[in-house]
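Chemist: Provided below are the primary sequence and the corresponding predicted coordinates.
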Amino acid sequence: MVPYRVLWWVVFVVMAIPMLQLIAFAFTGGLGANPIEFINRHLGDWALRSLLVALSATPLKILFGWTWAVRMRRMLGLWAFAYVALHITNYIAIDQFFDWAAIGTDLVKRTYITVGMGAFTILFTLAATSNKRAIKHMGAKAWLRVHKYVYAAAILGCWHYYAMVKADVLPPLIHIAILTGLFGVRLWHKTKTKKAKIKKT
């Protein structure tokens, strides 16, 4: 059995690989003809993937009994937020160069920008309240209610990806299928648990 601390660091390093890859590309000329778009796509892709990985923790526990996955959930969620925060920062600071008028126009006219900002707002709130102090201040029940909005963030993230793509819709559809599968496992487990409780009574 691998010690939890060792496993934690292995997962942490794996989640950092996309960031390290981007840095390597920047120093080796691997960002392509449009570096800004490449960076934006890379960070956005990994933000959504990281979020789906975080959401897979409970289904993995349900299906395979991997309790360690649930213990990694907070760290995975913070990695998802880190990637989405960098994705948004790249858009605001580098792509739009703090042109707030243009950003405002995008928010109004481009659906994928609107829903993307919605997902970011949710993830920002969840990241800011992911510590023990927030749980104590809010109360466990209220904290859990707020953090269930992570599913809304994932839905908005998939919508953002699908609405943004102009030609090849297969990648966003794969992400949507994965999210649907994760929801399906949770729903199946919830239904199974309810039926078991009814039988006992």
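Modeler: Sure thing, it's come through.
Chemist: every contact and neighbour count from this point should use C-alpha atoms.
Modeler: Will do.
Chemist: which ones are touching the residue minimising distance to the centre of the chain?
Modeler: For the chain, residue 51 is the residue whose C-alpha lies nearest the centre (CA atoms, centre = their mean; 2.3 Å). Applying CA atoms under 8 Å, 6 or more residues apart in numbering, we find residue 51 in contact with 76-77, 80, 154.
Chemist: now do 10 Å
Modeler: 73, 76-81, 83-84, 123, 150-151, 153-154, 157, 179 (CA atoms under 10 Å, 6 or more residues apart in numbering).
Chemist: ok, residue 59 next?
Modeler: The contact partners of residue 59, taken as CA under 10 Å, 6+ apart, are 65-66, 69-70, 181-186, 189.
Chemist: please compare the first structure with the one that follows:
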Amino acid sequence: QLDRFAGVVSHDLRNPLNVASGSMQLARESGDPTHFDRAERAHDRMERLIDGLLTLATEGEDVTERRPVSLAETARAAWGTVATEDATLTVDGDATVTADPNRLQQLLENLYRNSVDHGGDAVAVRVAVTDDGFLIEDDGPGIPPSVREDVLQPGYTTEADGSGIGLMIVSHVADAHDWSLAIGEGSQGGARFRFDGVATPE
């Protein structure tokens, strides 16, 4: 349990840390103050992650806060805290879902990073609303059917420098919300992660 927790900490904090470091370097090189804004958002995200991980350590993997959240706003906020290079994000539609906003953003960040890691710097990522939830897909190489269950297991990775943590976190966040997760092929041939059973405010 301790080893897994340490892996989650190092994995999820690395995303916004890389964004903050890159933004500071761009600010120094260009003199453009807007890069400081992105660095500040990344630092804010790290603070929220630390708070959330401390909650995970003390309260377990249950979701402790559920409230109405805009899927589109959370999807765009998550994109801003991940080093996405030349990748593009399309958000089709919006829905208000009942979720822990920090854990939902954590789920999206890990899926974005997975797309960039496996689909390349210019991968196209799409978030869309479905009848019973939402999906995230990309135009990368996809995930072969034979390993779609394996990729959610701790430590599974096909990358030499991969951690095998990101998709495990996605699975845990979905389970904590009682969402079902199905991995399949996206509309552009890449990976698709579909979440069903997503509650909406009454």
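Modeler: Arrived safely, thanks for sending. Here the structure is a predicted model, which means the values were calculated and not measured.
Chemist: overlay them and tell me the TM-score.
Modeler: Superposed pair, TM-score by TM-score structural alignment, normalised by the length of structure 1: 0.25. Supporting alignment: 84 aligned residues with a CA RMSD of 5.4 Å.
Chemist: would you turn the contacts of residue 59 of structure 1 into TSV with neighbour count?
Modeler: Shown next, in TSV, are the contacts of residue 59 of structure 1 (neighbours: other CA atoms under 10 Å):
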residue	neighbour count
65	12
66	14
69	22
70	19
181	14
182	19
183	16
184	13
185	17
186	16
189	15
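Chemist: just give me the closest of those residues to residue 144 of structure 1.
Modeler: Taking CA to CA as the measure, residue 70 is the one of the contacts of residue 59 of structure 1 closest to residue 144 of structure 1, at 14.6 Å.
Chemist: buried stuff in the lengthiest helix in structure 1?
Modeler: Identified as the longest helix of structure 1 according to DSSP state H is helix 170-200. Going by neighbour count (16 or more other CA atoms under 10 Å), the buried part of helix 170-200 of structure 1 is 172, 175-176, 178-179, 182-183, 185-186.
Chemist: can you give the distance of the host helix or strand of the residue nearest to the centre of structure 1 from its chain's centre?
Modeler: Element membership for residue 51 of structure 1 (DSSP states H and E) is helix 35-55. Centroid separation for helix 35-55 of structure 1 versus its chain: 8 Å, with CA atoms, centre = their mean, to the nearest Å.
Chemist: that one relative to helix 170-200, how many degrees between them?
Modeler: 10 degrees (axes from the mean of the first three to the mean of the last three CA atoms, to 10 degrees).
Chemist: next helix or strand past helix 35-55 of structure 1?
Modeler: Counting by DSSP H and E, the next helix or strand C-terminal to helix 35-55 of structure 1 is helix 57-64.
Chemist: check which residues of that following helix are buried.
Modeler: 57-60.
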